[in-house]
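S.K.: Next input, structure requested:
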Amino acid sequence: MKQLVRKLMVYVISLSLVRCLIKIFLFCFQSVEAFISLCSISLKFPSNTTVRSHYSTIITYSDRISLGKHVWIGRNCILGGIGGIKIGDFVRISPGVVIQTRGLEIHQSNEIPYPSKAKPICIGNGVWIASRAVILGGVTVGDYAVIGAGAIITKDVESHSIVVGSPTRCIGKVKRKTLQYELYDI
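M.R.: Okay, here's the model as predicted:
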């Protein structure tokens, strides 16, 4: 009798867990605006691109975001794609990065600021964006650039540049040799 009760309990618990997982999965995909939410999943995009993401990554207006091959997006990232985001091949976006195409206008008067027009963001091939960096609308990041942790990018970044800080400044160049990168001073 004890074995029967144990088997019944295991069955009930398993069934409850499956139902819970189905509800979480359906919740993740019910919103048109955010397709990654509250769960850990891998999504496939056109041209053999796989984006591995985590439960707390938020991507809005996904239909306006274009991804290249082998893009990796870490946890706690926010990609606000209303103005359009183009990400090249072999791009690594570290945890906590914010890529936002729209900002706020600040007026001279006492008016409440309203959202400004969204501006597109273009990120080249082989770019590495370190943790907690922020990239704002209207920016183009050149190929093989490195954006340091916590940098706030408001202007274009040249190819092969290493930029850090707020305001950002270039501290070096990246030279590509086969599969390795070499740092050298400007």
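
S.K.: Please make it C-alpha for all contacts and neighbour counts, starting now.
M.R.: Fine.

S.K.: what's the neighbour count on residue 103?
M.R.: 15 (other Cα atoms under 10 Å).

S.K.: show me what contacts it?
M.R.: 115, 116, 117, 118, 136, 137 (Cα atoms under 8 Å, 6 or more residues apart in numbering).

S.K.: go again using 7 Å as the cut-off
M.R.: The contact partners of residue 103, by Cα atoms under 7 Å, 6 or more residues apart in numbering, come to 115, 116.

S.K.: and if you look at the one 10 residues further on?
M.R.: Applying Cα under 7 Å, 6+ apart, we find residue 113 in contact with 104, 105, 106, 107.

S.K.: now for the longest strand anywhere in the chain, which elements pack on it?
M.R.: Among the segments of the chain that qualify as a strand by DSSP state E, the longest is strand 169-177. Contacts defined by 3 or more Cα pairs under 7 Å, 6 or more residues apart in numbering; DSSP states H and E place strand 169-177 against strand 161-164, strand 180-184.

S.K.: this one next, for a side-by-side:
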Amino acid sequence: MLEELRAIQRALQVDKLKKFKRRVSFGDLMTDRWENARQYGFGEGSSCYDNVLILGDVTVGKHTWIGPNVILDGLGGLTIGDHCSISAGVHIYSHDTVRRSVTLGQEPIEYSSTAIGDGVYIGPNTVIKRGVRIGDRAVIGAMSYVASDIPAGVKAWGCPARVMGDVEL
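M.R.: Just a heads-up that it's a prediction; the model follows:
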């Protein structure tokens, strides 16, 4: 049976390479990104790779792309708008255990809702801290750490992310 499964995987990989010039995990070969998003209750036309970790209450709008290896932590509530691109490896948090850890368990886990507006692009391997709000049509550069709110219509990047100018449409 294992050999049959491997043969199916090889055939699916060859097909994926021919059609899309990409190689994906076994889970993504066996599932449909748009069906994954529908099963999570995400908006019409949104897609979500099979290897995305989704925790808690996550709401995603229409036509939003969630890339591979993303973490969407909705334990404190997470909302992502319409027409967003959440690039590969992005982590978006709505809780942390910092105070609980450094107080040896005396303080509780902290939760704060996090919100991403409509038309937001978040570059690869970016981390967004709990409680952050990112305004509509903002662009966050790759490998940024977003520790505070980002207004609408700006581009920001860095560690910590800072506003670097306006998005040019």
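
S.K.: Post the TM-score for the overlay when you can.
M.R.: After superposition, the two chains reach a TM-score of 0.74 (TM-score structural alignment, normalised by the length of the second structure), with 145 aligned residues with a Cα RMSD of 2.9 Å.

S.K.: and the longest strand of the first structure, which residues are buried?
M.R.: Neighbour-count burial for strand 169-177 of the first structure flags 170, 172, 173, 174 (criterion: 16 or more other Cα atoms under 10 Å).

S.K.: Let's have these in JSON lines, adding distance to residue 142 of the first structure.
M.R.: Shown next, in JSON lines, are the buried residues of strand 169-177 of the first structure (distance: Cα to Cα, whole Å):
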{"residue": "170", "distance to residue 142 of the first structure": "13"}
{"residue": "172", "distance to residue 142 of the first structure": "14"}
{"residue": "173", "distance to residue 142 of the first structure": "12"}
{"residue": "174", "distance to residue 142 of the first structure": "11"}
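
S.K.: Looking at the residues you listed, which is nearest residue 70 of the first structure?
M.R.: residue 174 (20.1 Å; Cα to Cα).

S.K.: Could you double-check that that closest one sits in contact with residue 181?
M.R.: Yes. Residue 174 of the first structure is in contact with residue 181 according to Cα atoms under 7 Å; the separation is 6.2 Å.

S.K.: picking that back up, for residue 83 of the first structure, state which of the contacts of residue 113 of the first structure is nearest.
M.R.: Nearest to residue 83 of the first structure among these, with distances taken as Cα to Cα, is residue 104, at 13.5 Å.

S.K.: Show the contacting residues for the residue mapped onto the closest one from the second structure.
M.R.: The alignment partner of residue 104 of the first structure in the second structure, by TM-score structural alignment, is residue 97. Residue 97 of the second structure sits next to 109, 110 when contact means Cα under 7 Å, 6+ apart.
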